[in-house]
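Enquirer: The sequence and its predicted three-dimensional model are supplied below.
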Amino acid sequence: MQSNSKEKRILQFRLRQIQKRALEKGLQVRVLKRFNYICFVENKRSESLYLTLIITGGTIILLLLISFGIQYALSCRCLLPLNYLVWEVARPLADCSYCANVTKPIILWNVTRHSFKPYAYSSKPIIVKNSVTHWSAIKYFSYYMFKRLYEATSGSYESLEGCQFLNFKTDLFSLKEVFSMSNARVRNEPGEKPWYVGWGNCHSEILQKVRKYYSIPDFLPEDAEYPATENIFFGYEIGAVMHLDYIPRLMWQGQVRGRKNWIIAPVPECEHECQRIEYYVEPGDVVLLDTRLWYHSTSIPKGQFSITVQSEYG
């Protein structure tokens, strides 16, 4: 009897230690209270006590693992890039006037800075046709041009640490992997997996060289603020999945090669008032969109290779 009593006290002590560690890790007290009776079991058979302790200990450990798993998921860029889930939950409700009665993008031709002024900070989707056809990027930008540039520049891949790289639904997880693909996959030959990636061009030497091939669209406001770098997106078929951008400014994107299809949709609270829209852009076009308010996805027509230059203004 004394042996059983001693054994029970040891088990109760161990359980209290588990509970203490659980509380230190953030488990709520009310959850533990549901199991407190185990520490005060009297006149129970030892087999029952063992079984109850095992089940309870396992439950506490499971709850801790779930808690840690959620915290990890919310902080892990690979699972939820840039904490999109947290940002979406914290996003303020939108005023649906931004999308009310919008059924197609505004299409502009022969735009000057003056004629663009009424549209400059609009939340409506806009396509400015043939506005960057003078970019030499349209002639020279290619997968192999960027590959040669990054491989010839010292520290080019290291410069991407802490800089945005988006692999979308592609099984490539760094720019170095992108530039290590077989020629067959680069050309998206039959039997090869399509690919599509984007990255922030953060290496100052490379940025200086590629900016010789394009410029900020000259119709954008002269007094607007622009980020220090631009993003490059290229690849086949896949495009970006439906998402919002959590950025401080409006987005512009110049289509350098290929055609790109866009699908945009209002935020959930405006679905009763606004509608989904589909459109496409062609080489030389610039698409403008408030991607903080419009959910958007993109895709590239089968067989076409798309390259775009993207940035912000505001």
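Expert: Cool, the structure landed.
Enquirer: use CA for all of it now, contacts and neighbours both
Expert: Noted.
Enquirer: Can you show me the strands along the stretch 151-300 of the chain?
Expert: 165-166, 196-200, 231-236, 250-257, 260-265, 277-281, 286-289, 295-299 (DSSP state E, counting those that start in this stretch).
Enquirer: Can you tell me what sits against the longest one?
Expert: The set of residues that contact strand 250-257 without belonging to it, under Cα atoms under 8 Å, 6 or more residues apart in numbering, is 121, 132, 137-138, 141, 281-292, 305-314.
Enquirer: Report the buried members of those residues.
Expert: Among the contacts of strand 250-257, those buried by neighbour count (16 or more other Cα atoms under 10 Å) are 121, 132, 137-138, 141, 281-292, 305-313.
Enquirer: Select from those residues every entry located in helices.
Expert: Using DSSP state H, the subset of the buried ones among the contacts of strand 250-257 located in helices is 137-138.
Enquirer: would JSON lines of the strands of the stretch 151-300 of the chain with distance to residue 49 be doable?
Expert: Compiled in JSON lines, the strands of the stretch 151-300 of the chain are given as follows (distance: least, Cα to Cα, whole Å):
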{"stretch": "strand 165-166", "distance to residue 49": "53"}
{"stretch": "strand 196-200", "distance to residue 49": "57"}
{"stretch": "strand 231-236", "distance to residue 49": "61"}
{"stretch": "strand 250-257", "distance to residue 49": "63"}
{"stretch": "strand 260-265", "distance to residue 49": "57"}
{"stretch": "strand 277-281", "distance to residue 49": "63"}
{"stretch": "strand 286-289", "distance to residue 49": "63"}
{"stretch": "strand 295-299", "distance to residue 49": "55"}
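Enquirer: before we go on, here's another structure to hold up against the first:
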Amino acid sequence: MSMNKNVKPTRKLIAKEPHEMTHTEKLRLIDDELNAFYKYCQQAGFTEDEMDIICQPLVAAMRRSWLQLVFQATLVLITFGTLICLVAQLDFVGTHFSAIGRLLMIKFLPIWNWQPLYYENCMMNNPFYNDYAVTEEDCVACEALENIDRLSDVQYRQLVDNYLNRDAPAIIIDAMNSWTAMNTDFFWFDNITHLYLENERLMETVPCALTSNLRTGSSDLAAFLRRVHSPGVAKWFVHWQNCDINAVKVLRKYYQRPYFLSSAVSPAHFNWVLMSSDYNSPNYKRVELDSGLIALAQLRGATQLRLTPINPCNISCPELIADLHQGEILVFTNLIWNLEYAPVRGLDNIAILTETVWEEDI
């Protein structure tokens, strides 16, 4: 490919030295040079394809320069974000970050009202999830109930037909006779404390819900367990929900599938621990459960239970109150029931609650 040597690109004289020029002047000079080169190529008779080939090294160099700029900016942002996260692990820094963040969110309120989003369980709606609303027609299942039946040697089909599919709760009194935990002292609260404090995976997990009468200044479960492990702490209660998969799996090792449940029923997706020591209060403690099949197993001590009907069933259905003793399991579907409990005074009480996805056609 030959070039016309008689045609030369025009070049403006540089009035200033390069180090004396401003950034804008340098860009203008480069733009002038490129325009002059483009006109030169046109006058030389080059086609568009030939001009693309000629300019390819320049385009590749500019692309590499842009990618390097993006890479450097990303590296700076990652490094800065990592440093912020590390510094935020310090308690006093994290507290200040939290306070500043809350103040900023309050300042945003006139522009964006984020309060409804704060109280939602999910930030995004699942189009495949239909939240079932209880109606008065559902209340016929509980209006004739007077108490919670206590059963033994119950068959799965009998439990489903006579209780679960009718939203009627039941207490199975012989469901835990074969459990290893019932024949050892492993589940005393000292051992539960050791279980969490000595397991790195459990130490790193944060419960999705934790309620207690003890104030530790932190929502960290490990901080609470260290406190109750002290022999000087008395008269306390706590319940927390394990929703982290690591914590759920570890706790699964210490309870078994009850004999009255079919193997077709899926394993519990969440589990709870309920513990108390010599705690007495006239007020029941609410356990905020997801909908599904609920099983509460009393491992040590005793617990007084209260099942309260959900609105509108609270008009036509009674509250159900019963004592759950060591070795017994309360089982129910919580479509129309809220679960509340009160620890029995003078005892060390330990119970494990499981939440399982439940389909009536199982």
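Expert: Received the coordinates, thanks. As the structure is a prediction and not an experimental result, all values here were calculated from the model.
Enquirer: what's the TM-score here?
Expert: For these two chains in superposition, a TM-score of 0.63 is obtained (TM-score structural alignment, normalised by the length of the first structure); 234 aligned residues with a Cα RMSD of 3.4 Å.
Enquirer: Quantify the burial of residue 138 of the second structure by counting its neighbouring residues.
Expert: Neighbourhood size, residue 138 of the second structure [other Cα atoms under 10 Å]: 16.
Enquirer: Please report how far it lies from residue 164 of the second structure.
Expert: 14 Å (Cα to Cα, to the nearest Å).
Enquirer: Contacts made by stretch 225-236 of the first structure with the rest, please.
Expert: Stretch 225-236 of the first structure is contacted from outside by 143, 188, 194-202, 207, 300-314, using Cα under 8 Å, 6+ apart.
Enquirer: could you redo the last one with a cut-off of 7 Å?
Expert: 194-202, 300, 304-314 (Cα atoms under 7 Å, 6 or more residues apart in numbering).
Enquirer: same question, stretch 89-98 of the first structure
Expert: If you take Cα under 7 Å, 6+ apart as the criterion, stretch 89-98 of the first structure is touched by 123-124, 270.
Enquirer: residue contacts, residue 240 of the first structure?
Expert: 168, 297-299.
Enquirer: what about the helices in the stretch 1-150 of the first structure?
Expert: Ranges of helices in the stretch 1-150 of the first structure, per DSSP state H, counting those that start in this stretch, are 2-24, 29-33, 46-75, 84-90, 113-116, 137-140, 143-152.
Enquirer: from those helices, which stretch is densest packed?
Expert: Compared across the helices of the stretch 1-150 of the first structure, helix 137-140 shows the largest average neighbour count, a mean of 17 (mean count of other Cα atoms under 10 Å).
Enquirer: For residue 139 of the first structure, give its distance to residue 152 of the first structure.
Expert: Distance, residue 139 of the first structure to residue 152 of the first structure, by Cα to Cα: 21 Å.
Enquirer: Ok, residue 112 of the first structure next?
Expert: Residue 112 of the first structure is 38 Å from residue 152 of the first structure, where distance means Cα to Cα.
Enquirer: Next: residue 173 of the first structure.
Expert: Going from residue 173 of the first structure to residue 152 of the first structure by Cα to Cα gives 21 Å.
Enquirer: do residue 258 of the first structure as well
Expert: Between residue 258 of the first structure and residue 152 of the first structure the computed distance is 27 Å (Cα to Cα).
Enquirer: counterpart of the longest helix seen in the second structure in the first structure, which residues?
Expert: Using DSSP H, we find that the single longest helix of the second structure is helix 48-88. On the first structure, no counterpart of helix 48-88 of the second structure exists by TM-score structural alignment.
Enquirer: and that helix, how far out from the chain's middle?
Expert: Relative to the centre of its chain, helix 48-88 of the second structure is centred 36 Å away, using Cα atoms, centre = their mean, to the nearest Å.
Enquirer: Over to stretch 204-217 of the first structure?
Expert: When distances are taken as Cα atoms, centre = their mean, stretch 204-217 of the first structure is centred 24 Å away from the chain's centroid.
Enquirer: Contacts made by it with the rest, please.
Expert: Residues outside stretch 204-217 of the first structure that contact it (Cα under 7 Å, 6+ apart) are 132, 135-137, 201.
Enquirer: again, only this time at 6 Å
Expert: For stretch 204-217 of the first structure, contacts defined as Cα atoms under 6 Å, 6 or more residues apart in numbering pick out 135-137.
Enquirer: Using CSV, lay out the residues you listed together with distance to residue 239 of the first structure.
Expert: Formatted as CSV, those follow (distance: Cα to Cα, whole Å):
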residue, distance to residue 239 of the first structure
135, 23
136, 24
137, 20
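Enquirer: Residue 222 of the first structure: which of these is nearest?
Expert: Among these, residue 135 lies closest to residue 222 of the first structure (Cα to Cα), at 19.1 Å.
Enquirer: Just give the closest residue to the closest one, not the sequence neighbours.
Expert: residue 214 (5.1 Å; Cα to Cα, 6 or more residues apart in numbering).
Enquirer: repeat for residue 149 of the first structure
Expert: Leaving out its chain neighbours, the residue that sits closest to residue 149 of the first structure by Cα to Cα, 6+ apart is residue 206, at 7.2 Å.
Enquirer: Tell me how far that neighbour lies from residue 50 of the first structure.
Expert: According to Cα to Cα, residue 206 of the first structure and residue 50 of the first structure sit 66 Å apart.
Enquirer: now swap in residue 247 of the first structure and tell me
Expert: 55 Å.
Enquirer: so who does residue 242 of the second structure touch?
Expert: Contacts for residue 242 of the second structure (Cα under 6 Å, 6+ apart) come out as 207, 248, 270-272.
Enquirer: what do you get for residue 113 of the first structure?
Expert: The contact partners of residue 113 of the first structure, taken as Cα under 6 Å, 6+ apart, are residue 219.
Enquirer: Could you dump the contacts of residue 240 of the first structure into TSV with neighbour count and distance to residue 69 of the first structure added?
Expert: What follows is the contacts of residue 240 of the first structure, written out as TSV (neighbours: other Cα atoms under 10 Å; distance: Cα to Cα, whole Å):
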residue	neighbour count	distance to residue 69 of the first structure
168	16	23
297	18	29
298	18	31
299	20	32
